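In: Model the following, please.
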Amino acid sequence: MPLPFNFPDLASLDLFRSVVELGSVSRAAEAHGIAQPSASSRIRTLEGRLGLRLLDRSPTGSRPTPDGQLISDWATELLRYADTLAAGVASLKAEQSGLLRLAASYTIAEYLLPPWLERFLADRPDDSVTLEVTNSRAVLDRLEAGAIDLGFVELPTVPVSLDQQAVATDELVPVVAPRHPWASRASVDLTELATTPMVLRERGSGTREALEALLTSVGLDAPQSALDLGSISAVRIAVINGSSPTVISRLAVADDIANGRLVELNVPGLQINRTLRAVWPRRSELSRLAAALLATLPTGA
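Out: A predicted model of the protein is given here:
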């Protein structure tokens, strides 16, 4: 059955949904990058097409009418399918153009993926890769949105909606700069470490979540933060040049420990070994390039 001639366009429904979620036309207009008069005009056109009043407007904002709330709920479901369609089209276009879209957590992106991708592309002159570097939680969000073909994360667990392949193992180690008072100690108590402000990765990173999980498992509070940083390299440099400890991937600091720029601490009870994983949506078939890349990677569990 064909849609009626006055069926609203998806962009107007998306704008209306934003008005309902944000509580005002002006905030929705800003979120969509359009002028407020244009947004107001589009909402009035939408009401005209539907023959319904969708919003109660006031100087303090806009609230959906009962009919408007129903339309917003239905539009949300419709737009979810539209998002899936858009992501699928983008994936097909990327596949046809020989583009593999990846996102990876910082540890994997900085210390493992470069040689893997160099080998993978060595005999593929017509193919290319884009790589987004972000924290593990954001990688999962990108997968959910259909914006990437394959993700790499360092989380202790991944959602059941994802398939996974272990590609490496890693260990988190406590370190300080050589001038730190702990550097000369035979050992540091785990409670003392946990209650001392540390340089930490931002929330959502696999490194931070693994440390928090370990401390929680032995009845300790989450670590105190002296400084939150958005990359593993930034954490490493801050500890080398500062006065706070951290717990960090051995992959990132092995050379620093060997060369004396950092000192690994002996903290009884602090043992965090983790599996680094490639992940992709279980409901989706892997793209040709994603499957080919996975076939070249180690299966390190």
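In: going forward, measure contacts and count neighbours with C-alpha atoms only.
Out: OK.
In: Sketch out the helices for the stretch 151-300 of the chain, chain order is fine.
Out: 190-194, 206-217, 232-241, 250-259, 288-296 (DSSP state H, counting those that start in this stretch).
In: This protein: strands as residue ranges?
Out: Remark: strands assigned in the chain by DSSP state E are 55-58, 61-64, 99-104, 128-133, 150-153, 162-176, 198-201, 225-229, 246-249, 263-264, 272-281.
In: please give me the structure for this one as well, since I'd like to look at both together:
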Amino acid sequence: MAFNVHQLHIFYTVAERGTFSAAAQTLHMTQPAVTMQVQALEEHFGTKLLNRSTKKLELTEAGHWLLPQARKAIDLMRETDALMARFIEDLKGRLVFAASLTFGEYVLPRLLGSFLRKYPDVAVNMKVMNTTEIIDAIGSQGLDFGIIEAPCEVPGFDAEAVMNDELLLVVPSSHPFASRDEVELAEVILEPMVLREKGSGTRQIMEEELSRHGVKESQLKIVSEFGSTGAVKSAVEAGLGLSIISKWTVKHEVALGLLKTLRIKDVSFIRQFYAVRLQSSLLPTPAAALLHDLRELTHE
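Out: Below you'll find the predicted structure:
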């Protein structure tokens, strides 16, 4: 009997997750079904791939040799899915994933309209969580993937940059800067600032870039710090100070003429959104299609 990529995927997942039950949860299969597929693979090769005599499964010598080949097969399937996603016409299914605050509340809602008009039979279920919660949910709740705002270095997970984000200086429409498209950094540090709280991804990107230009946090006139982007926007609109936040978060206020975005000369606050998933996972077709659309937006 010939073996197939599906069996290699199951074997790899069992090896990575350490138990048949954990692999079954990740693969949305029953434990007996997972066991049967691994046994079929062992019968095909005529050798044991896993030692089951200990509490935690261990690879045999043959299993160690097969593991990197299984990973290559999974990578090839992923590349194929990503390549063919652009040709999908009649897409159906359920898309279950999680996203960080900025992406989940401000970016995705603006993108889903065109995606769902193109694929009206896809049902989307997105949860908004922080990065730690997203990693946990992918491993324990069966989420297809997550979108986070920083590279993921957690063992067993892969992260792929899928979309760019840019932080811009945001000012009230009544501010003198509002008539300009660009200001000097020396001008900005003289202004009162309203910022996200310490430890937020937005604050971290801002501090790192300003530090690269020789500006310390102590040089900024920080008058308020808030734990949400919505509060920051309201404070800027009320004239409490200026801020540096994602361009995606202020599109509505800019369109209404309440706020104005502009760049700081020679300063660039660029970051990326990352799609994170288990190394052993293969994305369902709706997920591959959505990530393809995100990549296309970055290259427009």
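In: After superposition, what is the TM-score?
Out: Superposed pair, TM-score by TM-score structural alignment, normalised by the length of structure 2: 0.55. Supporting alignment: 214 aligned residues with a C-alpha RMSD of 3.9 Å.
In: Let me know which of the strands of structure 1 is tucked in deepest.
Out: strand 150-153 (a mean of 28; mean count of other C-alpha atoms under 10 Å).
In: so where is that one in structure 2?
Out: On structure 2, the counterpart of strand 150-153 of structure 1 by TM-score structural alignment is residues 145-148.
In: And for the matching stretch, what's in contact with it?
Out: With contacts defined as C-alpha atoms under 8 Å, 6 or more residues apart in numbering, stretch 145-148 of structure 2 is touched by 96-100, 103, 130-131, 134-135, 138, 273-278, 283.
In: mind checking how far the residue lying closest to Glu58 of structure 2 once chain neighbours are set aside is from Val38 of structure 2?
Out: Once flanking residues are discounted, Glu58 of structure 2 sits nearest to Asn51: 5.2 Å by C-alpha to C-alpha, 6 or more residues apart in numbering. Shown here: Asn51 of structure 2 relative to Val38 of structure 2, a distance of 12 Å by C-alpha to C-alpha, to the nearest Å.
In: Which one of these two is surrounded by more residues?
Out: Val38 (22 against 14; other C-alpha atoms under 10 Å).
In: Pull the contacting residues for that one.
Out: Val38 of structure 2 touches 7, 10-11, counting by C-alpha under 8 Å, 6+ apart.
In: Swap in 7 Å and give it another go.
Out: Applying C-alpha atoms under 7 Å, 6 or more residues apart in numbering to Val38 of structure 2 gives the contacts 7, 11.
In: Validate this expectation: it resides in a helix.
Out: Yes: under DSSP: H, G, I helix; E, B strand; the rest coil, Val38 of structure 2 sits within a helix.
In: Looking at the alignment, what corresponds to it in structure 1?
Out: Counting by TM-score structural alignment, Val38 of structure 2 has no partner.
In: Distance to Pro66 of structure 1 and mean neighbour count added to the helices of the stretch 151-300 of structure 1, as CSV?
Out: Output for these, formatted as CSV (distance: least, C-alpha to C-alpha, whole Å; neighbours: other C-alpha atoms under 10 Å):
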stretch, distance to Pro66 of structure 1, mean neighbour count
helix 190-194, 51, 16
helix 206-217, 42, 18
helix 232-241, 49, 18
helix 250-259, 55, 16
helix 288-296, 46, 15
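In: Pull up the gap between the residue nearest to Glu144 of structure 1 when sequence neighbours are not counted and Leu190 of structure 1, please.
Out: Spatial nearest neighbour of Glu144 of structure 1, excluding adjacent residues (C-alpha to C-alpha, 6+ apart): Pro281 at 7.6 Å. Pro281 of structure 1 sits 38 Å away from Leu190 of structure 1, going by C-alpha to C-alpha.
In: Could you do Gly300 of structure 1 as well?
Out: 29 Å.
In: again with Arg119 of structure 1
Out: Distance from Arg119 of structure 1 to Leu190 of structure 1, by C-alpha to C-alpha: 41 Å.
In: Same check on Leu50 of structure 1?
Out: Counting by C-alpha to C-alpha - Leu50 of structure 1 and Leu190 of structure 1 are separated by 63 Å.
In: got it, and Asn266 of structure 1?
Out: On the measure of C-alpha to C-alpha, Asn266 of structure 1 and Leu190 of structure 1 end up 9 Å apart.
In: And for Glu21 of structure 1?
Out: From Glu21 of structure 1 to Leu190 of structure 1 the distance is 45 Å (C-alpha to C-alpha).
In: which helix in structure 2 runs the most residues?
Out: helix 61-84 (DSSP state H).
In: what range in structure 1 does that helix sit on?
Out: Going by TM-score structural alignment: helix 61-84 of structure 2 matches no residues.
In: Packing partners of that helix?
Out: Contacts defined by 3 or more C-alpha pairs under 7 Å, 6 or more residues apart in numbering; DSSP states H and E place helix 61-84 of structure 2 against helix 5-17, helix 285-299.
In: List of residues touching it?
Out: Contacts of helix 61-84 of structure 2 (C-alpha under 7 Å, 6+ apart): 5, 8-9, 12, 49-50, 282, 288, 292.
In: residues of that helix that come out buried?
Out: 63, 66-67, 70-71, 73-75, 77-78, 81-82 (16 or more other C-alpha atoms under 10 Å).
In: ditto for stretch 6-25 of structure 2
Out: Buried-residue list, stretch 6-25 of structure 2, by 16+ other C-alpha under 10 Å: 7-25.
In: Figure out the length between the terminal residues of that stretch.
Out: Terminal residues of stretch 6-25 of structure 2 are spaced 16 Å apart (C-alpha to C-alpha).
In: Distance from the chain centre to it, please.
Out: 23 Å (C-alpha atoms, centre = their mean, to the nearest Å).
In: Contacts only, for the residue nearest to Glu144 of structure 1.
Out: 143, 161-163.
In: Mind putting those residues into JSON lines with distance to Leu262 of structure 1?
Out: Listed next are the contacts of Pro281 of structure 1 as JSON lines, based on distance: C-alpha to C-alpha, whole Å:
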{"residue": "Leu143", "distance to Leu262 of structure 1": "36"}
{"residue": "Ser161", "distance to Leu262 of structure 1": "40"}
{"residue": "Leu162", "distance to Leu262 of structure 1": "37"}
{"residue": "Asp163", "distance to Leu262 of structure 1": "37"}
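In: With that, I have no additional questions.
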